Structures are given as structure tokens and as C-alpha cells.
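[1] model this:
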Amino acid sequence: MPGMSTVSAAELLDAWEAGWGRDPLRRGLALLGVARGTTPAAAADVPVGRRDRGLFALRAALFGTAVDAVSRCPECETEVEVAFDQEELLGRLGQADPEACDAVTVREGDREIRVRMPTSTDLAAVLDTGDPAPEEALVRRCAPVGEPAPAADVVAEAWVAADPLVDVRLGVGCPGCGLAWEEPFDIVGYLWAELDAWGRRTLLEVHELARAYGWTQAQTLALSPWRRQCYLGLVGT
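    Presented below is the predicted three-dimensional model:
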């Protein structure tokens, strides 16, 4: 992905720490900031679909493309495994429309209205105010100032048509009762869960190797994951 930088283990630990105790939106910004070599504040102004495309690219670089998740049937509450390859998913969704990467045009009556694609800054503003109608509030933020905002459902359809990553949904079927439904897939939450597990494992590795060899965190992280595992296997022998 253009703008994607090589991420070190130390930078990932910093992003993990920065996102700790924050809401999912801010966690996503911390991750994207690391991936792009910029700040979370700068990442907040990236359109949501482009943001998530960057997070998919970061995840592929860190953990691979296979996704294994679990959903729950809304009818019988059976746990349903959801497994797919994210590259195949992204291929089916297609690329964002280059003509509408930053804004879309919707028609309402005899009006044509240019509406910005939503950014994390827009989402944060709506979430922080606790607006009882968040979809309408989001459209109002992205519509031209001083003009009546178009219908939220019309704008939402236009956003997804321009960039399908604005709202990723997976077709899921229950093996128990046969119910079929669409499950939203949140790359921010999924990637954060993987990073959290990785961060905990990495700190344990640093702790064990520091205790055994007296190495600093920087010295331990400078080793490749394979070599760290080799040294860990020697501890206690």
C-alpha cells in the first residue's frame, strides 16, 4: 500500500501501549499511524475506507492473510466459525472508485450534493457527542456547510458504492438452524486482538530473556522472532 512503512517490533509495542485503555476508534488510529509512519492525529483525517485498507495491509504484513473468527447465530445462539482469506475478500469487494475517493455526489430532487467520505475525525465527533441519530449526524458533518443534508440512507449507499470498505459485511450461515445473515467485519477490532496477543507474548519473551541473559528490551527485540524462540528453548537447559 502506498505510504506503508516497515514497522519494527518496538514501534508495534509503542502502538499497543498507545491504544491501551482507548476506545476502538483511537486504537485503529494508533495502528494506522504506525503503519504510515505518522501520528494518530494525521491518520484521523484519512477516509474510513482508506484507513481500513491500510489496516488490512498492515495485518497482512504482520500476521498473514488468513482470518479465523467466531460469530454467534442470532436465532439459536450457536457459535459459528468464520474463516476466509482477507485478500480474497478485498478482491471481491474491489478497489475504491478513484473518482470518488474523497467525496461522492448524490441527487435529491433537483439538487446534486457533494458529500465528503467520512473520516475517523468525523466518527469521533459523532460518537463523542452521543447524538441519538448518529447516521444523520455523520452525514450532516460531511455535507456542505449551510445546505440541507441529504437523506442518510442515500448517502450511506453512495459511500459504500464508492468504497466497499466503508461497511464490510460477511455472509454467514448457521449449521444448527440454517439461518443466513450478514455479519459486519471490523478490521480494527480483529487486528487489535491479534496485536494484544502478540504484545503479551513478546513482553513475556523479553522478560524471560532478560532474566536469563541480562539483555535489554532493545537487544531482545533486535533478534528475529525465530532466533528469540531458539534462545528461549535454551533457557533452563
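[2] C-alpha from now on. contacts and neighbour counts both.
    Will do.
[3] For the chain, which segments are assigned as strands?
    66-72, 79-85, 103-108, 111-116, 169-173, 180-184 (DSSP state E).
[4] Could you also give me the structure for this second sequence? I'd like to compare it with the first:
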Amino acid sequence: MRALSAGDVLRLWDECRDTSPEARALVLAAAADDGTVSVPPAERPIGRVTALLLRLRNALAGPRMAATVGCPGCHGTVEFQATTEALLALEDKIVDAPPPLLHGGYAVDWRCPSYEDLRTMAERPEADDPVRGALLLLERCLLNVRHEESAVADGAVALPAELREALSEAMASADPLADLLVDLRCPDCEHAFTADFDMAAFVWAEVESRGRRLLMEVDALARAYGWSETDVLALSEPRREHYVRIVTGESP
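    Below you'll find the predicted structure:
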């Protein structure tokens, strides 16, 4: 995708500030969507949206990503790094139309979870319970269930636990970008743990940081030169930074 202009970044910041995490992820992903796929991002597998977010992050700040998480053992800070290229390599493994799952006499037609599912689940109070929430999400992704040629009408709750587990594993395999997990070890206490890498939150933090910085630059240059916001944002990033250094007394 093309690099985003300063104006694009501010528009994204304005549009996303007061939205839910699910809606925000879709707005950010749309900024990287080339429009060649007819299915809306909200209805694609979650990993397809994650891939768009990775492309947006690459356009904003390049391929290298650094993040920190809290250690559950000692509550210290653990740093880790990743690259957009390595994660985007997993996009080729996403299965948009997975085959039926055959298990223990059952034949299950299913699809991968989408952001529309997450957005709908966020509005249901019972989804706050992790067990109930996982069951509800599984329910939404069932298309058709048969047992020894007879239809099963009671949904996910009627399925054996082994089948639900097999279905969850199939979903994870069909969309490896849906849930980014990072295996880490704390350098302070040696505690090993797995952290969830929230790509949407990571990209939003970058957009928010850049948006605030751009407003400060606009304010500084408008006060110094009388330029409008449009004038300041039309400058290239290196030239805008050069003018800011002059105004603030730093070496240009």
C-alpha cells in the first residue's frame, strides 16, 4: 500500500478516537485495503484484517515492531520484537472457505470467526464469561451440523466436548493470524509465558502518537509563521521536522 500522508494520519485519528476496539480495527484496516476483494473486511476471517493492519503498520513506520508486556510472574516489563514480513508470511495459510470437519460420526460445516462476530459478541453481556464467550463464538461460526446423516439443531452446546475442541483447533489452523501469540521468557525472573499480541491496539497506538505529534507541529508552525493546518500538513515530513527544529531552537 502507499505511504499515508500527514492528513491521512490525522483523519484516521479523528475517526477512530471514540470508537470501540472492534470498530477501530476495521477503520484502520480499511486504510490499507486495496478494494480488490468484494467481501467487506468485517466479514473476512480475522486474520485477513490483521494482515491489513500489518500493512498499515509497515506504511506508517516500517517493518520492525517492538512491544512490551507485563510479566505475570514478577510484574516486570518484558520486551519483544517482530517484523511485519514474518507475520504477513502467515497470510498465505489462511483458509477462507474451510472444508467440513469430520469427527466421531459428525460432519460440521463451519467458517472462520470474523470481526463482525467480535463486534456482535462485544454487545452481549454473557460473552464476558470466557467459557460462555468461546461457546457463543463457536455457535456463530457453525453453518451446518450433521450426525450420522441426521441434522443437529441444538448448535454448539449439543456438540461433544471433543468435537468442540477439534473445531477450535481447526479454526486456529485455518486462520493463524486470528490470534497472535508470542512465547516469552522474563529476563528478570525467568518465568516463561505466552502473551497475546493485539495488532489493532499496536497500530492504533502508533496512529495516536503520530496524530498528537502532528497537532503539536501544526500548532508550533502556525504560531511561528501564520501557516494554516493545510499548509503545514502539505509539507514533507523531513521539511516539517526541519522547520520545527528552527522554531524550537534546535539545530536544523
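[5] Tell me which residues touch the most centrally placed residue in structure 2, please.
    The centre of structure 2 sits closest to A200, judged by CA atoms, centre = their mean, with a distance of 3.2 Å. Contact analysis of A200 of structure 2 by CA atoms under 8 Å, 6 or more residues apart in numbering lists 21, 24-25, 28, 50, 53.
[6] picking that back up, do you know which of the strands of structure 1 lies nearest A9 of structure 1?
    strand 66-72 (21.0 Å; CA to CA).
[7] Return the list of helices and strands in contact with that closest one.
    Applying 3 or more CA pairs under 8 Å, 6 or more residues apart in numbering; DSSP states H and E, we find strand 66-72 of structure 1 packed against strand 79-85.
[8] Can you check which part of structure 2 the strand it packs on sits on?
    Mapped onto structure 2 using TM-score structural alignment, strand 79-85 of structure 1 spans residues 77-83.
[9] quick one: that stretch to structure 1 mean distance?
    Aligned to structure 1 and superposed, stretch 77-83 of structure 2 gives a mean residue distance of 1.9 Å (mean CA distance after the TM-score superposition for structure 1).
[10] Likewise for stretch 199-207 of structure 2?
    Counting by mean CA distance after the TM-score superposition for structure 1, stretch 199-207 of structure 2 comes out at 0.8 Å.
[11] which of the contacts of A200 of structure 2 does structure 1 keep?
    Mapping the contacts of A200 of structure 2 onto structure 1 (both residues aligned by TM-score structural alignment, their matches' CA atoms under 8 Å) leaves 21, 24-25, 50, 53 still in contact.
[12] Aligned to the residue nearest to the centre of structure 2, what sits in structure 1?
    A200 of structure 2 maps onto V188 in structure 1, by TM-score structural alignment.
[13] distance of the aligned partner of A66 of structure 1 in structure 2 from R164 of structure 2?
    Matched across to structure 2, A66 of structure 1 falls on R64, judged by TM-score structural alignment. Distance of R64 of structure 2 to R164 of structure 2, given as CA to CA, to the nearest Å: 37 Å.
[14] And these two? Which one has more around it.
    R164 (18 against 13; other CA atoms under 10 Å).
[15] Not counting sequence-adjacent ones, nearest residue to that one?
    A156 (7.3 Å; CA to CA, 6 or more residues apart in numbering).
[16] For the kept ones among the contacts of A200 of structure 2, which entry has the maximal number of neighbours?
    Busiest of the kept ones among the contacts of A200 of structure 2 [other CA under 10 Å] is L53, holding 28 neighbours.
[17] pretty sure M199 of structure 2 is touching L52, no?
    No. M199 of structure 2 lies out of contact with L52 (CA atoms under 8 Å); the separation is 10.1 Å.
[18] who has more neighbours, these two?
    Between M199 of structure 2 and L52, counted using other CA under 10 Å, L52 has the larger neighbour count: 24 against 20.
[19] Count the residues that sit near the aligned residue in structure 1 for C112 of structure 2.
    Counting by TM-score structural alignment, C112 of structure 2 corresponds to M117 in structure 1. Neighbour count of M117 of structure 1, defined by other CA under 10 Å: 27.
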